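[1] Please find the sequence and the predicted model below.
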Amino acid sequence: MYGEKPPETTDVPQPPETRVQRIPVYTTPDAPVGYRIERTIGLCWGVAVRSRDIVNSTVAGFRTIGGGEIPEFVHLAEMTRAEALQRLEEHATQLGANAVVGARFDSTSIAPASEIFAYGTAVVVVPMTD
């Protein structure tokens, strides 16, 4: 099943209690309905790189023989994406933003690892007043 975690993998480590509060991240370049961008701060990003472990890589190698989805790599990609998104939110918050607009993801392979780069524009949004 899509997104199902293989039993031999572990979850993303839980963030510490001091983690910044989550902020909204939008893929659109504008503020959400009912809000306006009061101030544009600028580029913010989050990068995560995770390596494949030998057990999952071996199992995944056998799965490629029959074709189809490789759950071990799907889970790795999902964990890496979540970590990059968390770091994007943390960076935006450190810059003084309360939202991110124009968010995008990029990915690449670095030898035996996968890199996910999340980026967007850090902004301060405020509710629109009538």
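    Yes, it's here.
[2] all contacts plus neighbour counts: C-alpha atoms, from now on.
    OK.
[3] which residue is nearest the centroid of the protein?
    Nearest residue to the geometric centre of the chain (CA atoms, centre = their mean): Leu85, 2.9 Å.
[4] show me where the chain has helices.
    54-66, 71-94 (DSSP state H).
[5] Could you tell me how many residues sit around the nearest residue to Ala99 once chain neighbours are set aside?
    With CA to CA, 6 or more residues apart in numbering as the criterion, Ala99 has its nearest non-adjacent residue at 5.1 Å, and that residue is Pro24. By other CA atoms under 10 Å, 11 other residues sit near Pro24.
[6] Take this one as well and set it beside the first:
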Amino acid sequence: MIYSTTETVPGGEISEVLDIVTGNIVQSKHIGRDVMAGIKSIVGGEIRGYTEILTEARNKAFQRLGESAQQKGADAVVGIRFTTSAIMEGSSEILVFGTAVKLKK
């Protein structure tokens, strides 16, 4: 599977647009990491626990995008974008979306 944030695949030609595909996850805070985040907010700097949580969530959402594209028989996903939104206090959704396409052989 080829993934691209551009609307084309370098060296490839799109023969068919299949569908929009998505992958998402709603991730909540972790109480143990909240304690460390509270301490870190006093002294400043990166809150690595939250960075790790969001990285894991983004990777899971991206994996789900790939699974959705494979189910549609895609060779590639183009125009990939990520977005986030707050669902409720302490949790957020990470959504990745793009267009599943077939490439000329």
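    Alright, I've got the coordinates. None of these values were measured; they are calculated from a predicted model.
[7] right, so of the helices of the first structure, which gets closest to Val101 of the first structure?
    Within the helices of the first structure, the stretch nearest Val101 of the first structure is helix 71-94; the backing value is 10.5 Å (CA to CA).
[8] Next, the mean deviation of the closest one compared to the second structure.
    With mean CA distance after the TM-score superposition for the first structure, helix 71-94 of the first structure departs from the second structure by a mean of 0.5 Å once superposed.
[9] Can you give me the neighbour number for Thr6 of the second structure?
    What Thr6 of the second structure shows, counting by other CA under 10 Å, is a neighbour count of 13.
[10] just checking, Thr22 of the second structure touches Val96?
    Yes: contact criterion CA atoms under 8 Å: Thr22 of the second structure and Val96 qualify, at 5.6 Å.
[11] For the lengthiest strand in the second structure, grab the matching residue range in the first structure.
    Of all segments of type strand in the second structure, defined using DSSP state E, the longest is strand 14-28. Mapped onto the first structure using TM-score structural alignment, strand 14-28 of the second structure covers residues 37-51.
[12] corresponding residue for the residue nearest to Ala99 of the first structure in the second structure?
    Pro24 of the first structure maps onto Ile2 in the second structure, by TM-score structural alignment.
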